[in-house]
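Student: The sequence isn't on hand, but the structure is:
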């Protein structure tokens, strides 16, 4: 190797190291809830690694075992954090089984520490996969926890995430490199087919019962629908139709009457439906996830 090539490689390594350097920010998500000390224990482990970490909560109210919602909440939040942020997501009904424990580095420079059980479905799709590494639990595991098989959130994920965020380890030291792919949950992609918009209901606006879809505003525009017009909205649970009615598309809830069904674009600029000053999901018994579909037609 000549000097020019060596310098080029060193420069490239330094640029990559800077571009994807961990920034000391650690964000936790889980389905643990806050009724007991599980979340606090994970934070305690992280602080034991470095008291200088900046620790935040994404949410700990993921419905129990709901891997899909964990995937969605990650995508909803991660893009708003700076590159180098480390996310620890623990929704792990398969804890103790042979599912892999991994760290994903996105193309945007974010790290996600999680079981590879579908949690990475949307992050991988929308933010891209730069590299995936399997956590070497012989090294990256809380000391004296090797006989505990049911709290990997504390013993493996919080510990590894904290060490990575604090730069106590490099990404390479997480463990062996895996192929750039993750386990994915199948769902209805947003499409416009023969004058009908089709999508999934990835999540509910849980505080108000509004129903969010993954159909982006440009597709609605492509359908030829403008604000003030009414559209036919159909909602399905698998093959069962649970809602079928015409709904006005509004910019704000103030453009409709209390108790009226409306369509609008949510904070992610995706097509959504609601009851003004009411709870659409509760009223029509609508839930969310990959088994729930929505169609929109002029």
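Tutor: Perfect, I can see it now. Model, not experiment: these values are computed from the prediction. Residues are numbered from 1 along each chain as shown.
Student: Please count neighbours and contacts with C-alpha atoms only from this point.
Tutor: Will do.
Student: all strands for the stretch 1-150 of the chain, in order.
Tutor: For the stretch 1-150 of the chain, applying DSSP state E, counting those that start in this stretch gives strands covering 25-30, 54-59, 86-90, 101-106, 111-115, 129-134.
Student: Output those strands in TSV, with mean neighbour count appended to each entry.
Tutor: Listed next are the strands of the stretch 1-150 of the chain as TSV, based on neighbours: other CA atoms under 10 Å:
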stretch	mean neighbour count
strand 25-30	24
strand 54-59	17
strand 86-90	29
strand 101-106	25
strand 111-115	28
strand 129-134	20
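Student: Comparison target, given below:
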């Protein structure tokens, strides 16, 4: 019996060895960890963010939740739209973005899931948050969340749809549930009214999208490549007017310290857009500029 046992063990070890000349087998890839990118204007002073995360993790404990921001300017759909468009390109297909900037919570506004050409999903209220994504990423389909089975519970709060609607829908999508079951497709979702950049023979007409906090830099909707079409190169001085204000003269530079402290400048920001700042100052306050202020940048 002892000899027979040794023979069985030897045959087992030989069977486990790869055949001569055989390629080693590739390791079996582990499934991607389901990921939710979470953004709200809730702030961090109370338990709202943690409650929403709990609603998601209760449905999918493997979930990885990445905080985009919870300090979005309260009620600022435009800022939310800007942050979604700025963040989406850095995450893979299948990522789910849950956004709760929802001044119309409890009203007749719809709750949506939007799918982009990149294959990402965006769970959010129907108030214009998809506007910049649509221009940048392309949206293939939008569905109205009407299936109550996807909610946190049958009884919805009238003021906390982050917990009751958006969080559970995001978690179900991230774990692989069939997104077409959330509700019917729609085509009339809301868009923000953001004027498009216009380039004429004499000037560029654009819009300030946001004030970059806390520094006061202006974020615009103008692509930095348009500066060359206006004839500008680094070191040139540009003439620009914001709203009905006076014309300013600002140098085109690559970074803030290229001008003395307290002096204004124009540059192309990290996302490739035309931007304005004051070195160690607050451009928006100094020039009374707010989001959606129009500007005219004269040709060189």
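Tutor: Cool, the structure landed. Keep in mind it's a predicted model, so treat the numbers as computed, not measured.
Student: before we move on, back to that, can you redo the strands of the stretch 1-150 of structure 1 as TSV with distance to residue 186 of structure 1?
Tutor: Below are the strands of the stretch 1-150 of structure 1 laid out as TSV (distance: least, CA to CA, whole Å):
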stretch	distance to residue 186 of structure 1
strand 25-30	22
strand 54-59	24
strand 86-90	20
strand 101-106	19
strand 111-115	17
strand 129-134	18
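Student: just checking, what packs against the longest strand along structure 2?
Tutor: If you go by DSSP state E, structure 2 has its longest strand at strand 203-212. Judged by 3 or more CA pairs under 8 Å, 6 or more residues apart in numbering; DSSP states H and E, the packing partners of strand 203-212 of structure 2 are helix 77-87, strand 198-199, strand 217-223, strand 294-298.
Student: List just the one of the ones you listed that sits closest to residue 155 of structure 2.
Tutor: The closest of those to residue 155 of structure 2 is helix 77-87. By CA to CA, the value is 26.6 Å.
Student: gap between the longest strand of structure 2 and the chain center?
Tutor: Mean-position distance between strand 203-212 of structure 2 and its chain equals 19 Å (CA atoms, centre = their mean, to the nearest Å).
Student: how much does that strand stray from structure 1?
Tutor: Average distance, strand 203-212 of structure 2 versus aligned residues of structure 1 after superposition (mean CA distance after the TM-score superposition for structure 1): 1.1 Å.
Student: Look up the counterpart of that strand in structure 1, residue range please.
Tutor: Alignment of strand 203-212 of structure 2 against structure 1: residues 196-205, by TM-score structural alignment.
Student: can you give me the helices for structure 1?
Tutor: Secondary structure of structure 1 (DSSP state H): helices at 3-19, 38-49, 67-77, 121-127, 152, 159-165, 217-223, 280-284.
Student: equivalent range in structure 2 for the fourth one?
Tutor: Read that as helix 121-127 of structure 1. Taking TM-score structural alignment, helix 121-127 of structure 1 hits residues 131-137 over in structure 2.
Student: Could I get the buried residue list for that stretch?
Tutor: Buried residues in stretch 131-137 of structure 2, counted by 16 or more other CA atoms under 10 Å: 131, 132, 133, 134, 137.
Student: In CSV, list the residues you listed along with distance to residue 3 of structure 2.
Tutor: Below are those laid out as CSV (distance: CA to CA, whole Å):
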residue, distance to residue 3 of structure 2
131, 76
132, 75
133, 72
134, 73
137, 69
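Student: Pick the one among those closest to residue 172 of structure 2.
Tutor: residue 133 (22.1 Å).
Student: residue in structure 2 matching residue 107 of structure 1?
Tutor: Per TM-score structural alignment, residue 107 of structure 1 is aligned with residue 117.
Student: so what's its match up against?
Tutor: 137, 138, 139, 140 (CA atoms under 8 Å, 6 or more residues apart in numbering).
Student: Tell me which residue lies nearest the centroid of structure 1.
Tutor: By CA atoms, centre = their mean, structure 1 has its centre lying nearest to residue 74, at 2.3 Å.
Student: That residue and residue 126 touch, don't they?
Tutor: No - the pair residue 74 of structure 1 / residue 126 is not scored as a contact, 11.0 Å apart, by CA atoms under 8 Å.
Student: which residues are in contact with the match of helix 121-127 of structure 1?
Tutor: Counting by CA under 8 Å, 6+ apart, residues outside stretch 131-137 of structure 2 touching it are 81, 82, 84, 85, 116, 117, 118, 139, 190, 191, 192.
Student: distance of the third one from residue 121 of structure 2?
Tutor: Counting by CA to CA, to the nearest Å, the gap between residue 84 of structure 2 and residue 121 of structure 2 amounts to 11 Å.
Student: what do we get in structure 1 for residue 287 of structure 2?
Tutor: Alignment note: residue 287 of structure 2 maps to residue 284 in structure 1; criterion TM-score structural alignment.
Student: From residue 31 of structure 1, how far off is its match?
Tutor: For residue 284 of structure 1 relative to residue 31 of structure 1 (CA to CA), the value is 26 Å.
Student: Please apply the same query to residue 99 of structure 1.
Tutor: Applying CA to CA, the value for residue 99 of structure 1 to residue 31 of structure 1 is 18 Å.
Student: neighbour count winner among these two?
Tutor: Per other CA atoms under 10 Å, whichever of residue 99 of structure 1 and residue 31 has more neighbours is residue 31, with 22 against 13.
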